[in-house]
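*Asks:* Predicted model, plus sequence, below.
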Amino acid sequence: MQAEIITIGDEILIGQIVDTNSAWMAKELNKYGIGVSKITSISDEADDIVTTIEAAMKRAPLVLMTGGLGPTNDDITKKTLSDYFGMKLIQDDELYQKIQDRLAKYGISMNPFNQEQALIPDGARIIPNNFGSAPCMWFEKNKRVLVSMPGVPFEMKGIMQNGLISAITEHFETSEIVHKTIMTDGIGESVLAEMLSDWEENLPLNMKLAYLPSPGKVRLRLSITGESKPALEKMVDEEVEKLKKILPDNIFAYDDIAIEERIAELLLEKGKTLGTAESCTGGYIAHLITSHAGSSAYFKGSVVSYSNEIKEKVLGVNSKDLEKFGAVSQEVVEQMALGARKVLNTDYAVATSGIAGPDGGTDEKPVGTVWIALAGDFGVQSEKLELYKVRERNIKVSAFKVLNLLRKELEK
């Protein structure tokens, strides 16, 4: 079964906010055997709304829409949908009381805009919204369903998880969808595709492979649809086993997880700790690690040694080496990693030093030159990266590469 998603809001079209709703909804629908065939963003204009939903409901049995249900004059979705489905707006006394009670908690009196929030189309089914005042409305026409939800993400998610998904799965017959993501490193997308060409050509006819590249890694996603979930999972597992033999050293996870999540698993499993010494990445590695709950169990801290003074005085880098080899060098980055491990008293420490760009490069060390290092009981190891002219990409790739050094060491 296929669905379409429509997001309403000029703020999306002008780039003021990013549409995170659609990605979350698509992922959630997939859990229940509902694929998403099209995602559309449109303006807060009645004609656009009508034209878009009319076309979508011809293509898909289920259309989910978010946005335009607020209490202000620019939120016209409810009125537009009522007119389109030939319904009248009537006051829902229960919803009115709910809005009134919510406002009273903050000492606010009902005004005409709040009162309009309690109006609902007289022929629509209302799905409870326990996280806000805007109603979730279910419309049916020609055996097709359109659901309109508020665009506030936590309201939309609450509605989906606390009533709407159940209503959808009760109304529609759905198939099973199984996805498996394999995280690979060290091989570019085109080279990887060539390596996997024979395997890919011999996949079962109902199984699809997608390549999803990002800085430093490529995600491979296998997808298959059918009636029996155990049978589908067995088919996917069989293909993953074949893939392991083709890429024995380049798979670092079998779920759609970030490298820092895999590092967390390994450090917790082995009872080890980590610290970072960052120059060109400016604390980005520490940010990645600490963005996950529970990181205090294995992460002790970071030294962002942007200046040579901090490299020397805090991390103990030899001043003569700094002068002779420069901050972006094997000698310095290795001392940074060793120094961080000592200062932070950790089992492992990673370090980065490079020229992220867009300026600062020389003929000898152009923009994108980065040294990374890992220190542990084994001593220290380092690697030179020759990256790009784009600062943000250089920072992300450097962080991934040095964490991947750690990942490989922990998996030995």
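*Replies:* Perfect, I can see it now.

*Asks:* For the rest of this, base every contact and every neighbour count on C-alpha atoms.
*Replies:* Fine.

*Asks:* Helices along the stretch 101-250 of the chain, start to end?
*Replies:* Using DSSP state H, counting those that start in this stretch, the helices found in the stretch 101-250 of the chain span residues 112-117, 153-159, 165-171, 189-195, 197-201, 229-246.

*Asks:* ok, and which of these has the densest surroundings?
*Replies:* helix 153-159 (a mean of 19; mean count of other CA atoms under 10 Å).

*Asks:* Let me see the residues that make contact with it.
*Replies:* 20-21, 66, 127-132, 136, 149-150 (CA atoms under 8 Å, 6 or more residues apart in numbering).

*Asks:* Which of those residues fall within strands?
*Replies:* 66, 127, 136, 149 (DSSP state E).

*Asks:* Structure two is appended below for comparative analysis:
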Amino acid sequence: MNTHTYVEIITIGDEILYGQITDTNSQWMGTELNKIGFKVIRKTSIGDTREEILNILDEAQKRADVILITGGLGPTKDDITKKTIADYFGVDMTFHQEVYDNIAELFRNRNRELTELNRLQAEVPSNGKVLMNEVGTAPGMWFDSGNKTFVSMPGVPREMKFLMTNHVLPQLQKKYETPHIVHKMLRTMGIPESVLAQTIEDWENNLPEFIKLAYLPRFGQVRLRLTAVGEDKTELDYAINEQVELLKPLLGDKLFAEEDVEIEKVIMDKMITKGLKLATAESCTGGLLAHRITKMAGCSAFYNGGIVSYSNDVKHSQLGVLKETLESYGAVSEQTALQMAENVKEKYNSDFGIATTGIAGPDGGTEEKPVGTVWIAISTPTETKAKLLQLTKQREVNITATTNNVLQWLNDHL
């Protein structure tokens, strides 16, 4: 069996290079290709020029077995991909009646008039196999060149995904024999990447040769991705699970999930299973806690509500923090955090209350309480306690780090 079938993804469009749009196509394509055993070796973005397109096609076919292209297939003069591909293969453009009929039908359904520019979209390189685009006007095109495959698709994500899902991926699987690829993702929080690497160094050094480990750090978290490649999927699954069981004791309570899910999803599942309710009181995090919780479908089964109490007046009037506490200790204090967590729990008739209050920055700090000083608190059915965090001078970092810390603390209690 061929161990790898290599793929290169090319995105075409000046708007990508100018930063006017974000290239989400190559990320999605890479994920889907990896699932079926294709190895993406390069992703390239280039502008709308004939010379650049010709050069990258020539370079890509030397590196990859499959070259996937998105962009530059619209009806306007700057969309030159299709004609340039015809020049690359040394063929003429031909009119494709089925593509034209598809465009005409789409325009009738939208009560729009068909123009000569739209008619030009029905012209394709003569050596290409048309991939019908039922959700847009620009067709996909498949080109076989010896043992190489070139596929050109529209840059509109919805149209690209339709063509990839319904045409490209199934046909690639038929043409190329690929190995099985099995991934396993573990999610950790509260341990820096360098410390984590030292902790599991011996385990990593003893991994079987066909299993690779990748560290994927992201703002207070590190994802560990195990990847096994081989011919027998059952054996790969067994081998990865065996390694995970050896790894888990080394990670301890820093491991919060054995799948690629956020910690708030782990918390939701635990609380729903146990029939528990949660409420939040936020100051420095400005509602990010509530947002991370409520973006999940089904959160109403455990989340009762929350308050963003940015001012002292709201902390007192809505959360019941005592004026004496605010005057004596300040909004950023252990005493205030404790009352916020306990009072929001009672106010919303919940089992758990969590709270955040701090100086996110970049201004507002003092010598006693510098920027990055944060108190978080948790109120459980049996106790209420607070914890001091000393973070950075960067506002966004502090807000996210505070949210991560309080969610990790809640998860530990569950």
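*Replies:* Yes, it's here. Owing to the predicted nature of the structure, the values given are computational and were not obtained by experimental measurement.

*Asks:* now what about the TM-score between them?
*Replies:* TM-score of the superposed chains, computed with TM-score structural alignment, normalised by the length of structure 1, equals 0.96; 410 aligned residues with a CA RMSD of 1.4 Å.

*Asks:* looking at the helices of the stretch 101-250 of structure 1, which is closest to V178 of structure 1?
*Replies:* helix 229-246 (6.6 Å; CA to CA).

*Asks:* helices or strands next to the closest one in the packing?
*Replies:* strand 176-185, strand 217-226 (3 or more CA pairs under 8 Å, 6 or more residues apart in numbering; DSSP states H and E).

*Asks:* can you pull the contacts of L389 of structure 2?
*Replies:* Counted by CA under 8 Å, 6+ apart, L389 of structure 2 has contacts 372-376, 402.

*Asks:* repeat that for 10 Å
*Replies:* 358, 372-376, 398, 401-402, 405 (CA atoms under 10 Å, 6 or more residues apart in numbering).

*Asks:* Would you state the helices of the stretch 251-400 of structure 2 in chain order?
*Replies:* Using DSSP H, counting those that start in this stretch, helices in the stretch 251-400 of structure 2 cover 263-274, 288-294, 312-317, 323-329, 334-347, 395-413.

*Asks:* quick one: which of those helices is nearest L226 of structure 2?
*Replies:* The nearest among these, by CA to CA, is helix 263-274 at 19.4 Å.

*Asks:* Specify, as a residue range, where the closest one falls in structure 1.
*Replies:* Under TM-score structural alignment, the counterpart of helix 263-274 of structure 2 in structure 1 spans residues 259-270.

*Asks:* Average offset of that stretch relative to structure 2?
*Replies:* If you overlay the two and look at stretch 259-270 of structure 1, the average distance to its match in structure 2 is 1.6 Å (mean CA distance after the TM-score superposition for structure 1).

*Asks:* can you list contacts of that stretch?
*Replies:* 183, 185, 217, 252-253, 255, 271-274, 285-286, 288-292, 294-295, 297-299, 347-348, 399-401, 403-404, 406-408, 410-411.

*Asks:* Filter these down to just the buried residues.
*Replies:* 183, 185, 217, 252-253, 272-274, 285-286, 289, 295, 298-299, 347-348, 399-401, 403-404, 406-407 (16 or more other CA atoms under 10 Å).

*Asks:* Can you find the partner of P112 of structure 1 in structure 2?
*Replies:* Using TM-score structural alignment, P112 of structure 1 lines up with E116 in structure 2.

*Asks:* wait, doesn't that match sit right on P75?
*Replies:* Yes. Judged on CA atoms under 10 Å, E116 of structure 2 makes contact with P75 at a distance of 9.1 Å.

*Asks:* What residue in structure 1 is paired with T94 of structure 2?
*Replies:* Match for T94 of structure 2 (TM-score structural alignment): I90.

*Asks:* Map G298 of structure 2 onto structure 1.
*Replies:* Using TM-score structural alignment, G298 of structure 2 pairs with G294 in structure 1.

*Asks:* Spit out the contact partners of the residue sitting furthest away from the middle of structure 2.
*Replies:* Distance from the centre of structure 2 peaks at E324, with 45.2 Å (CA atoms, centre = their mean). Going by CA under 10 Å, 6+ apart, E324 of structure 2 touches 316, 330.

*Asks:* And V317 of structure 1, by the same measure?
*Replies:* Applying CA under 10 Å, 6+ apart, the residues near V317 of structure 1 are 308-311, 327, 331-339.

*Asks:* And the aligned residue in structure 2 for it, how far from E116 of structure 2?
*Replies:* Under the alignment (TM-score structural alignment), V317 of structure 1 maps onto V321 of structure 2. For V321 of structure 2, the distance to E116 of structure 2 equals 70 Å [CA to CA, to the nearest Å].
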